[in-house]
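Novice: coordinates for the following, if possible.
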Amino acid sequence: MKVSIDKSVKTGAAVHAKPRRKLITPKSAPYLFIGPAFLLTLIFTVYPIISSFILSFQEVRGVEKTFVGFANYARLFHDPVFYKALLNTAEILIIQVPIMLFIALLVAVGLHSSMVKAKAFFRISYFMPSITALVAASIVFMILLDERFGLVNYALSFMGIKSIPWLTSPMWAKISVILVMTWRWTGYNMVIFLAGLQNIPHELYEAASIDGAGKIRQFFMITIPQLKPVFIFTVVMSTIGTLQLFDEPFILTNGGPNSATMTITLYLYNVGFKYFEFGYASAIAYVLVLITAIISLIQMKLVGDFKE
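Specialist: Predicted structure coming up:
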C-alpha cells in the first residue's frame, strides 16, 4: 500500500510539472547571432565616439584630465595652422574631385560602348589602383616624382622640359597629391558609373534614336539624368574621402613644403600624436565631422536640383 501511494504521488508530480524553458528560441536566436557584432561595435565604435566627444571638452596633461568647456573649440578660431589646413583641403577638394569624376565618367562611357573590345581587361586595369595599398602607392610615387632621380623628370628631360620640383615646391607638391589621388580613385568611381550605365534601359536610347536624337543629345538628355543617384553618391563619397585625406600628403610631403599640403586630418594627427594634445585633437575631429556633414548636405541638394 505504501509503495502504490508513492508511485501515485510521483506520477501526479510528473503530470503537473512545468516544462523547462528553452534558452534558445526562434525569436531569440537572431539576437544571439548579432550579439557579438553588436558588442564589438559598442566597444570599438560607439564608445570611442562618445569618449572623444567628452575629451574635446577637456585638457589632457599626462594622465590628468581637466574640464575646460569650449576652450578647445574657441582655440580653433585663433589657430592659423588650422585655417591653412582647411584651405589646403578645400583647394584639393575643389580641383581634384570634379576632374576625377569627369575622367571616371568618360572612361565608364567608353568601356560601356559596344565598340570597345577586351572590356574585362580594361576594367580590371583601371580598377587595380583602387585596391593598391595607399602607403605602397605613395612610396612609389615619391620615388617617381623625385626631383633629381625620379623617372618622371627623367622622361620629361627628353622633351626639353626642365626638372620639376614635384615635392619641394608648394604648388607642385599640391599638384602631386592631386595626381596620386586621381590615379588611385578614378577606377573606383569608374566602376560605380559603369554599374549605373548598365542599369539604364536600352529602350530609352532606341526611342531617342527613332525620334532623331544623336549620340551627344542622348548622352545629355538620357544618360546624365538617369545617372542622378550615381552622381550624388560619387560626389558625396569623394568629398568625404578628400576631407579625410591623410596618407598621400603624410608620405609624399609630410604636410610640406611650408604646410602647403597640410590637410585637416594630417594636422589632427600631428596635434594628437606629436604634441599629445588629445583634447584639442578631439575638438578638431568633431569640427571636421560637422564640416563634412554640412558640405555633404549642400552637395546632395545642389546635385539633386541640377539633375532635375
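
Novice: going forward, measure contacts and count neighbours with C-alpha atoms only.
Specialist: Noted.

Novice: buried stuff in stretch 39-59?
Specialist: Of the residues in stretch 39-59, 52, 53, 55, 56, 57, 58, 59 count as buried by neighbour count, 16 or more other C-alpha atoms under 10 Å.

Novice: okay, these in TSV with distance to residue 246 and secondary structure next?
Specialist: TSV is the format used below for the buried residues of stretch 39-59 (distance: C-alpha to C-alpha, whole Å; DSSP: H, G, I helix; E, B strand; the rest coil):
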residue	distance to residue 246	secondary structure
52	19	helix
53	21	helix
55	22	helix
56	21	coil
57	25	coil
58	25	strand
59	25	strand
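
Novice: so, if you compare those, which one comes nearest to residue 170?
Specialist: residue 56 (31.9 Å; C-alpha to C-alpha).

Novice: correct me, but the closest one touches residue 71?
Specialist: No. In this structure, residue 56 is not within contact of residue 71 by C-alpha atoms under 8 Å, at 9.1 Å.

Novice: now show me the structure for the sequence below, then we'll compare the two:
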Amino acid sequence: MSAGRISRRERAAWGFVAPSLIAIAVFFVVPVLSAMLLSLTDFDIYALADLGNLRFVGLQNYERLLTNPLFWGAMKNTVVFSVLGVPLAIGMSLGAAVILNARTVKWRPFWRVVFFAPFVTTLVATAVLWNYLLHTKYGVINWAITSLGLPAVDWLGDPRTSIPAILLFVVWKIFGYNMLIFLAVLQTVPDDLYEAARIDGAGPWARFVNVTLPAIAPTLLLVSIISVAGFFQLFAEPYVMTQGGPAQSTVTVLYFMYEEGFKWWNLGSASAVAFILFMCIFAVTMIQLAVSRRLGGEHT
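Specialist: Take a look at the predicted model:
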C-alpha cells in the first residue's frame, strides 16, 4: 500500500509538471537543437528557397567567425557594455532600494511606481524619446549643457560618447526592476540584526557591509546573473538609437547576429553566433556562481 501511494503521488506530480516540461521541450529544447544543427550548415537564402542547396559544412561557420574582425569588434563592444553597465545598474538600484527601505521615506508606493514605470514602458518608444533628449541641436540635455556655456555634444554620433549614451539609457530602463527585487529582499532582513549592530557601535556603512550585504547575497547573485545575461543580449537599444553606428562602435554580438541572419541571410553563421554567445553567457554565469560559493565559504 505504501509503495502504491508513493507511485500515485509520483504520477500526480508528473501530471502537474508535464505541461511545463512539454512547453519547455517545444519552445526551448527543440529550437536550440535545431539552431545547433543549423550552425553546422551553410543555410542561406538559396537554401531557404530550395533545401537542395543546403550543405553540411561542419565547423566552418565558427572558424569564419573567429577570424572575422567585425565579430571581435562586436564582442569587444558587448564586453564594454557589460563591464560598465552591470556594476552601475546594480549599484544604483541597490542604493535606491536601501534609501526607499528607510523608515523616514515618505510616499514609498509612489516612488516604487515612478522608478518601475520605465521598465514596463515599450522599449522602442522610450529609445526614440531618448534619441530626442540626446539630439545634438534640439535635445534637452545639450540645451542644458550649452546654457552653461559649454559646447554641445554629439552623443549618438561620436564613437567616444555613443556607448556611454546608450549605457545611460539601458541603466535607466532596468533600474526600477532591479530596485524592486532588492527592496523586497531588504524588507525581509530582521530589524534585530541592525539593532544588535547598532548597539555594538557599527555605523551605517558597517551595518550595510556586515548585515545588509550578507543577508541579500543570494538575491545579489541572482540580479547580477540576470544583468550580465541582459547586457550580453543587448540589441534593441543600439538598433533603435544608432543602428550600430557610428563606425560600428555600438554593434553588439546580438546585433551582429541579427545582421548575419536577416540582413545577409547567412542563417547558418547567425546560428553559430548565437551558440558562441550562449557559451559566453554560460561561462560568465559559472564564474559568478563559483565566486559566490567561494565568498560564501569564506564568510561561514
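
Novice: re the thing from before, make CSV out of the buried residues of stretch 39-59 of structure 1 and add distance to residue 217 of structure 1.
Specialist: Shown next, in CSV, are these (distance: C-alpha to C-alpha, whole Å):
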residue, distance to residue 217 of structure 1
52, 52
53, 51
55, 55
56, 53
57, 56
58, 58
59, 60
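
Novice: closest to residue 130 of structure 1 among the residues you listed?
Specialist: The closest of these to residue 130 of structure 1 turns out to be residue 52 (C-alpha to C-alpha; 30.4 Å).

Novice: what does the closest one align to in structure 2?
Specialist: Matched by TM-score structural alignment, residue 52 of structure 1 corresponds to residue 35 in structure 2.

Novice: name the nearest residue to its match, ignoring sequence neighbours.
Specialist: Ranked by C-alpha to C-alpha, 6 or more residues apart in numbering and with sequence neighbours excluded, the top spatial neighbour of residue 35 of structure 2 is residue 271, at 5.6 Å.

Novice: element containing whatever residue of structure 1 lines up with that neighbour?
Specialist: Aligned by TM-score structural alignment, residue 271 of structure 2 pairs with residue 282 of structure 1. Per DSSP states H and E: residue 282 of structure 1 is located in helix 278-307.

Novice: what residues of that helix count as buried?
Specialist: Buried-residue list, helix 278-307 of structure 1, by 16+ other C-alpha under 10 Å: 278-286, 288, 292, 296, 299-300, 303.

Novice: just stretch 95-104 of structure 1 next, same as before
Specialist: Residues of stretch 95-104 of structure 1 classed as buried by neighbour count (16+ other C-alpha under 10 Å): 96, 97, 100, 101, 103, 104.

Novice: can you give me the distance of the residue nearest the centre of structure 2 to residue 170 of structure 2?
Specialist: The residue lying closest to the centre of structure 2 (C-alpha atoms, centre = their mean) is residue 230, at 1.2 Å. From residue 230 of structure 2 across to residue 170 of structure 2, the span is 10 Å (C-alpha to C-alpha, to the nearest Å).

Novice: same deal with residue 41 of structure 2?
Specialist: Here residue 41 of structure 2 is placed at a distance of 35 Å from residue 170 of structure 2 (C-alpha to C-alpha).

Novice: same thing with residue 78 of structure 2?
Specialist: 13 Å.

Novice: before we move on, the earlier item: my read: the match of residue 52 of structure 1 touches residue 270, true?
Specialist: No. Contact criterion C-alpha under 8 Å: residue 35 of structure 2 and residue 270 do not qualify, at 9.2 Å.

Novice: any common contacting residues for these two?
Specialist: Shared contacts of residue 35 of structure 2 and residue 270 (C-alpha atoms under 8 Å, 6 or more residues apart in numbering): none.

Novice: could you pull out the strands in structure 2 for me?
Specialist: For structure 2, strands defined by DSSP state E do not occur.

Novice: residues contacting the aligned partner of residue 121 of structure 2 in structure 1?
Specialist: Counting by TM-score structural alignment, residue 121 of structure 2 corresponds to residue 132 in structure 1. By C-alpha under 8 Å, 6+ apart, residue 132 of structure 1 lies in contact with residue 184.

Novice: which part of structure 1 matches stretch 142-156 of structure 2?
Specialist: The aligned range for stretch 142-156 of structure 2 is 153-167, by TM-score structural alignment.

Novice: got it, and stretch 228-244 of structure 2?
Specialist: By TM-score structural alignment, stretch 228-244 of structure 2 lines up with residues 239-255 in structure 1.

Novice: so for that stretch, what gets flagged as buried?
Specialist: Within stretch 239-255 of structure 1, the residues that qualify as buried are 239-240, 242-255, counting by 16+ other C-alpha under 10 Å.

Novice: so which of the residues you listed sit within helices?
Specialist: Of the buried residues of stretch 239-255 of structure 1, the ones assigned to helices by DSSP state H are 239, 240, 242, 243, 247, 248, 249, 250, 251, 252.

Novice: what lines up with residue 180 of structure 2 in structure 1?
Specialist: Alignment note: residue 180 of structure 2 maps to residue 191 in structure 1; criterion TM-score structural alignment.

Novice: so its match touches residue 107, yeah?
Specialist: No. Counting by C-alpha under 8 Å, residue 191 of structure 1 does not reach residue 107; the two are 9.4 Å apart.

Novice: before we move on, back to that, make TSV from the buried residues of stretch 95-104 of structure 1 and add distance to residue 144 of structure 1 to it.
Specialist: TSV is the format used below for these (distance: C-alpha to C-alpha, whole Å):
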residue	distance to residue 144 of structure 1
96	20
97	23
100	21
101	25
103	23
104	24
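
Novice: which ones among those map onto helices?
Specialist: Counting by DSSP H, those contribute 96, 97, 100, 101, 103, 104 to helices.

Novice: from the residues you listed, which two are the most distant?
Specialist: Using C-alpha to C-alpha, these reach their maximum pairwise distance at 96 and 104, which is 12.0 Å.

Novice: was I right about residue 204 of structure 1 contacting residue 222?
Specialist: Yes. Using C-alpha under 8 Å, residue 204 of structure 1 makes contact with residue 222 at a distance of 7.3 Å.

Novice: quick one, which of those two is more surrounded?
Specialist: Counting neighbours by other C-alpha atoms under 10 Å for residue 204 of structure 1 and for residue 222 shows that residue 222 has the greater number, 17 against 12.

Novice: the more buried one -> structure 2?
Specialist: In structure 2, residue 222 of structure 1 lines up with residue 211, judged by TM-score structural alignment.

Novice: OK, contacts around the alignment partner in structure 1 of residue 166 of structure 2?
Specialist: By TM-score structural alignment, residue 166 of structure 2 lines up with residue 177 in structure 1. Going by C-alpha under 8 Å, 6+ apart, residue 177 of structure 1 touches 248, 249, 252, 261.
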